[in-house]
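Asker: I need the structure of the sequence given here:
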Amino acid sequence: MRLEVVVIPVRDVDRAKQFYEGLGWRLDADLPVEDGYRVVQLTPPGSGCSIIFGEGVSGAAPGSVEGLQLAVYDIDDARATLVEGGADVSEVFHDATGIFHHAGSDGRVTGPADGHADYGSFLSFADPDGNGWIVQEIKTRLPGR
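Answerer: Have a look, this model is predicted:
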């Protein structure tokens, strides 16, 4: 099994589409199927998983998704790209535990993990509705991944 699509709830479909395209995400589909039903699919660069949002595709409250996670090779380059694309991006941080990251901003320590240790450096941003994204730096994956 592979995770192919994550549905995210948005209030304004065109605003969300413009935001994600501005980040350089590929527009795969924009299908106005019928009145009240529109499906927009975009894929982050290099990802095998896409996001879908639109009208009539989610019953969740707009902006209610958090912890969506992207993996990148270079967190500093990723941050610069996101800022250039118009996202309000946090500074790079690592968690006080050195493991994953706490929910919200608890446990955040400014700056990358020591030596940019794999899986240890993060940044965060949200789309215009508040759906929350975490970006994690991974240069060398653990065996079997």
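Asker: For the rest of this, base every contact and every neighbour count on C-alpha atoms.
Answerer: Fine.
Asker: Which single strand of this protein contains the most residues?
Answerer: strand 26-34 (DSSP state E).
Asker: same for that strand, what does it pack against?
Answerer: strand 37-43 (3 or more Cα pairs under 8 Å, 6 or more residues apart in numbering; DSSP states H and E).
Asker: who touches Val39 in this structure?
Answerer: 29-33, 52-55, 57 (Cα atoms under 8 Å, 6 or more residues apart in numbering).
Asker: Pull out the buried residues from stretch 115-126.
Answerer: 116, 118-126 (16 or more other Cα atoms under 10 Å).
Asker: Following up with a second sequence; could you model it the same way so I can compare the two?
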Amino acid sequence: MEFRLELVVLPVSDVDRAKAFYQAVGFRLDGDHTSDESYRVVHMTPPGSPCSILFGTGVTTALPGTVRGLHLVVTDIERACLQLRERGVKTGEIFHDTCDMFHRCTDETRRSGPHPQRLKYRSYATFNDPDGNEWVLQEVPA
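Answerer: Here you go, the predicted model:
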């Protein structure tokens, strides 16, 4: 039996603002459905991803901006950050972590710049949506 992750629900405070932001990032709009004032669903997919995001009105009780550490894998971290900045998205600096395979959520082992050997899964950068939900770019070279 497969258990595929296909959808992540994001809590946002302003649906139209979030929709415009994710379109600027490059996410594909898969659907925007409203049944009444208390229920609206916006479904979007990152470029090249089998997993989508969903946000809206009446879809979650989570507080806007509380999601942290959603990872988007890219083949070139520097190019991805440049592309986002060209689209008006503020990214954090590129960093690598001196611990093994994954980064810590604190700064104590972070170092500026991509991993010196550009090893897979070792270089990162972050950006936030307008509510503060955090995304992490993670480099996995082709």
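Asker: Quick check: TM-score for this pair?
Answerer: Once superposed, chain against chain, the TM-score is 0.94 (TM-score structural alignment, normalised by the length of the second structure); 140 aligned residues with a Cα RMSD of 1.1 Å.
Asker: one step back: name the surrounding residues that touch the longest strand of the first structure.
Answerer: 21, 38-45.
Asker: What subset of these is buried?
Answerer: 21, 38-44.
Asker: biggest separation within those residues, which pair?
Answerer: Based on Cα to Cα, the longest span within these runs between Arg38 and Pro44 and measures 20.1 Å.
Asker: okay, how far is it across stretch 94-111 of the second structure, tip to tip?
Answerer: End-to-end distance for stretch 94-111 of the second structure: 9 Å, by Cα to Cα, to the nearest Å.
Asker: can you give me how far it is from the chain middle?
Answerer: Chain-centre distance of stretch 94-111 of the second structure: 18 Å, with Cα atoms, centre = their mean, to the nearest Å.
Asker: What residues of it count as buried?
Answerer: 94-97, 103, 110.
Asker: Contact partners for the alignment partner in the second structure of Pro62 of the first structure?
Answerer: Under the alignment (TM-score structural alignment), Pro62 of the first structure maps onto Pro64 of the second structure. For Pro64 of the second structure, the contacting residues are 10-13, 131-133, by Cα under 8 Å, 6+ apart.
Asker: Same question for Ile51 of the first structure.
Answerer: 5-8, 41-43.
Asker: Neighbours of the closest residue to Val74 of the second structure other than its chain neighbours, how many?
Answerer: Nearest non-adjacent residue to Val74 of the second structure, counting by Cα to Cα, 6 or more residues apart in numbering: Glu139, 5.0 Å away. By other Cα atoms under 10 Å, the residues close to Glu139 of the second structure number 25.
Asker: Could you check which residue of the first structure pairs with Glu139 of the second structure?
Answerer: Using TM-score structural alignment, Glu139 of the second structure sits opposite Glu137 in the first structure.
Asker: Centroid-wise, who is the farthest residue in the second structure?
Answerer: Distance from the centre of the second structure peaks at Asp36, with 28.5 Å (Cα atoms, centre = their mean).
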